[in-house]
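S.K.: When you get a sec, could you give me coordinates for this:
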Amino acid sequence: MRPHRRSLLAGTAALLAAGSARAQDAELDLTGRFVQGGHAIGRTWPRALVFVDGESLTAASADGVFIVGFDRDSPSSVEIVARSGDRSARRVLDVAPGDFPSTRVDGLPPATVEPSDPALLERIRREVLLKTEGFASRVDADSFRDGFDWPLEQFRVTSRWGAQRVLNGTPARPHYGIDLAAPQGTPIRAPAAGRVTLAEPALHFEGGLVLIDHGQGLITACLHQSELDVIAGQDVLRGQTIGRVGMTGRATGPHLCWRMKWRDRNLDPSLLVKKT
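M.R.: Model (predicted):
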């Protein structure tokens, strides 16, 4: 084959490959915070199945919107594939490492750190079942698509998300919440629209707890509330008051511990807050 002929064929192949890549990008658009504890919001074909590293984990909404979360220990590379009928689009994302500090919390009652009373252990077991049911929700919505608001108007961050906790001198599992200190009774607002999947006023660890599914199992949790203003099954609007800041459960002062889960992955809710 003549040199210029080979050159023409190579150029054509490169153009076709580039065109295919651009088509895939158009069919699977991803934005978000690609970092451990972060997320990707995707746009693709309506109701497309979404695979993460080969596992079918979610489906796009009627508008083609979906979310994927990266937990604290996410690998550095994640493959996301959308499939609709015989159509398929694939993207590989680089996930940056997170920066997770270590924090100490002293002065907690020993029973809240290492409970041993049989009656208390049975209570904790029952509460785990309640929370598991609340986190299993999969509301068909995409209320996360426009980002979140902070659940408090004014606050001070006293513990960052993902911190390695040392409780009363004993290392514990990472803290999968961001602690927002505010006066007792401060109103807590829904960070985005959603459905309340759990509203319990007095859990052992979490105290007053509200879970909200913002769509597709992206669930935020507001802990340690002194009062609850919602009930399970209730639909809430963005900015609606859902409760009040307190120090119930395992807490040493008034604050809101704000958490987020997607499927079984713990995410940093602050990374979904809209930038102003």
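
S.K.: contacts, neighbours, all on C-alpha from now
M.R.: Fine.

S.K.: Heading C-terminal from the biggest helix by length in the chain, find the next helix or strand.
M.R.: Looking only at the chain and at elements set by DSSP state H, the helix with the highest residue count is helix 3-27. Helices and strands here follow DSSP states H and E; after helix 3-27, the next one along the chain is strand 29-33.

S.K.: and this one, so I can compare the two:
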Amino acid sequence: MHFATSTLLALAGMASAQTVHVVSVSGEGDWKLKFSPDNIKAPVGDMVQFQFRAGNHSVVQSSFDSPCAPMAQAAGSNSTGFYSGYMDVAASEAMGMIPTYTVMVQDEKPMWVYCSQGKHCQAGMSMVINENPTANASRTLDAYRQAASAVPASSAGGDTSAGDAGTTTPDTGAGGSTGGDSTSGGSTSGGSTSGGDSTSGGDSTSGDDSTSGGSTSGGSTATPAGDTDASTSSSPVQVAGASSVAVSSSMGLIGLAAAFFLL
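M.R.: Below you'll find the model as predicted:
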């Protein structure tokens, strides 16, 4: 009985501890062709949910050494990284929703992310999860963007099943959030909502490489995990369901039910 009670308490704690970090993908005015925030810290096990706010964009994981190209194209890579497919915001807005793509953080290694639409990556539409300039001062978001600006063309690709596509209500907001914000819509296996890699004419590129949301590359307090080359870069694991901000609660309920069975 004591063991079962302890198990219940542990599972309840796990269910409430998971955090979802919300990143807005593009927007209007000054937020066009930017991720907001564009430099975040996300511990192992946390979720990062990309919420597509305007236009037709994608999120693709790359290596630092090969900006604007999916992980699979990086020399020596043993990972495909994640790829959302192109997310057309207008189609979801007609239903009062916005498209989302959610991945789970598997380790503390830096994850470099860009939009593969047109030359958005070259124009500075990129971000980093768990930047670590303490381990390598030359591997910063500013340095990534500088290298990206010289890339002739972006390419799409990666593992769409490494994350989950879904929808959420537009008032969820950007920034870090906990499991209190629920998303709606059924879960999709595979995560891609786009067919093909064609570009959309709706988004013009911009020449500025400024960061959004007030964050600066190199200014974050990183954990001493060390940056790595493409062969050891981080890969997300697949998460269950489009309602990703409620994943921890669902897992907790299943665990609680199992624990009650042991009583």
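
S.K.: How alike are these chains, TM-score-wise?
M.R.: The TM-score (TM-score structural alignment, normalised by the length of the second structure) is 0.23; 96 aligned residues with a Cα RMSD of 5.8 Å.

S.K.: hang on, the earlier thing: on contacts alone, who are the packing partners of the longest helix of the first structure?
M.R.: With contacts taken as 3 or more Cα pairs under 8 Å, 6 or more residues apart in numbering; DSSP states H and E, helix 3-27 of the first structure sits against strand 87-94.

S.K.: buried ones in the strand it packs on?
M.R.: Of the residues in strand 87-94 of the first structure, Ser88, Ala89, Arg90, Arg91 count as buried by neighbour count, 16 or more other Cα atoms under 10 Å.

S.K.: That one to helix 3-27, inter-axis angle?
M.R.: Note on geometry: by axes from the mean of the first three to the mean of the last three Cα atoms, to 10 degrees, strand 87-94 of the first structure and helix 3-27 are set 90 degrees apart in direction.

S.K.: one step back: can I get the buried residues of strand 87-94 of the first structure in a markdown table with distance to Glu127 of the first structure?
M.R.: Formatted as a markdown table, the buried residues of strand 87-94 of the first structure follow (distance: Cα to Cα, whole Å):
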| residue | distance to Glu127 of the first structure |
| --- | --- |
| Ser88 | 41 |
| Ala89 | 41 |
| Arg90 | 40 |
| Arg91 | 39 |
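
S.K.: Widest-spaced pair of these?
M.R.: Set against one another by Cα to Cα, the buried residues of strand 87-94 of the first structure have their most distant pair in Ser88 and Arg91, with a gap of 10.5 Å.

S.K.: shared neighbours of these two, which are they?
M.R.: Common neighbours of Ser88 of the first structure and Arg91, counting by Cα atoms under 8 Å, 6 or more residues apart in numbering, are Val81.

S.K.: Count the neighbours of Ala91 of the second structure for me.
M.R.: Other residues near Ala91 of the second structure number 13, with proximity taken as other Cα atoms under 10 Å.

S.K.: oh, I was asking about Met127 of the second structure
M.R.: 31.

S.K.: Going by secondary structure, it is in what exactly?
M.R.: Secondary structure (DSSP H and E) places Met127 of the second structure in strand 126-129.

S.K.: what helices or strands is that strand leaning on?
M.R.: Short answer (3+ Cα pairs under 8 Å, 6+ apart): strand 126-129 of the second structure packs on strand 39-40, strand 111-114, helix 141-148.

S.K.: do that again at 7 Å, thanks
M.R.: For strand 126-129 of the second structure, the elements it packs on are strand 39-40, strand 111-114, judged by 3 or more Cα pairs under 7 Å, 6 or more residues apart in numbering; DSSP states H and E.

S.K.: can I get those in a markdown table with mean neighbour count and distance to Phe52 of the second structure?
M.R.: Output for these, formatted as a markdown table (neighbours: other Cα atoms under 10 Å; distance: least, Cα to Cα, whole Å):
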| stretch | mean neighbour count | distance to Phe52 of the second structure |
| --- | --- | --- |
| strand 39-40 | 24 | 17 |
| strand 111-114 | 28 | 13 |
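
S.K.: I figured Thr19 of the second structure was touching Thr178, is that so?
M.R.: Yes. If you go by Cα atoms under 7 Å, Thr19 of the second structure and Thr178 touch, sitting 4.7 Å apart.

S.K.: count of residues packed around Ala21 of the first structure?
M.R.: Neighbours around Ala21 of the first structure, by other Cα under 10 Å: 15.

S.K.: list the contacts for it?
M.R.: Contacts for Ala21 of the first structure (Cα atoms under 7 Å, 6 or more residues apart in numbering) come out as none.

S.K.: so how far is Arg33 of the first structure from it?
M.R.: If you measure Ala21 of the first structure against Arg33 of the first structure using Cα to Cα, to the nearest Å, the figure is 22 Å.

S.K.: again, but for Glu55 of the first structure
M.R.: Taking Cα to Cα as the measure, Glu55 of the first structure and Arg33 of the first structure are separated by 21 Å.

S.K.: Specify which residue of these two has the higher count of neighbours.
M.R.: Counted by other Cα under 10 Å, Glu55 of the first structure and Arg33 do not tie: Arg33 has more neighbours, with 17 against 11.

S.K.: out of everything not next to it in sequence, what's closest to that one?
M.R.: The spatially closest residue to Arg33 of the first structure, leaving aside those adjacent along the chain, is His39, at 5.3 Å (Cα to Cα, 6 or more residues apart in numbering).

S.K.: Isn't the one you found up against Gly69?
M.R.: Yes. Counting by Cα under 7 Å, Gly69 is a contact partner of His39 of the first structure at 4.3 Å.

S.K.: and these two? which has more neighbours close in?
M.R.: Counted by other Cα under 10 Å, His39 of the first structure and Gly69 do not tie: Gly69 has more neighbours, with 27 against 24.

S.K.: List the contacts of that one.
M.R.: Contact criterion Cα under 7 Å, 6+ apart gives Gly38, His39, Ala40, Trp262, Arg265, Leu267 as the residues in contact with Gly69 of the first structure.
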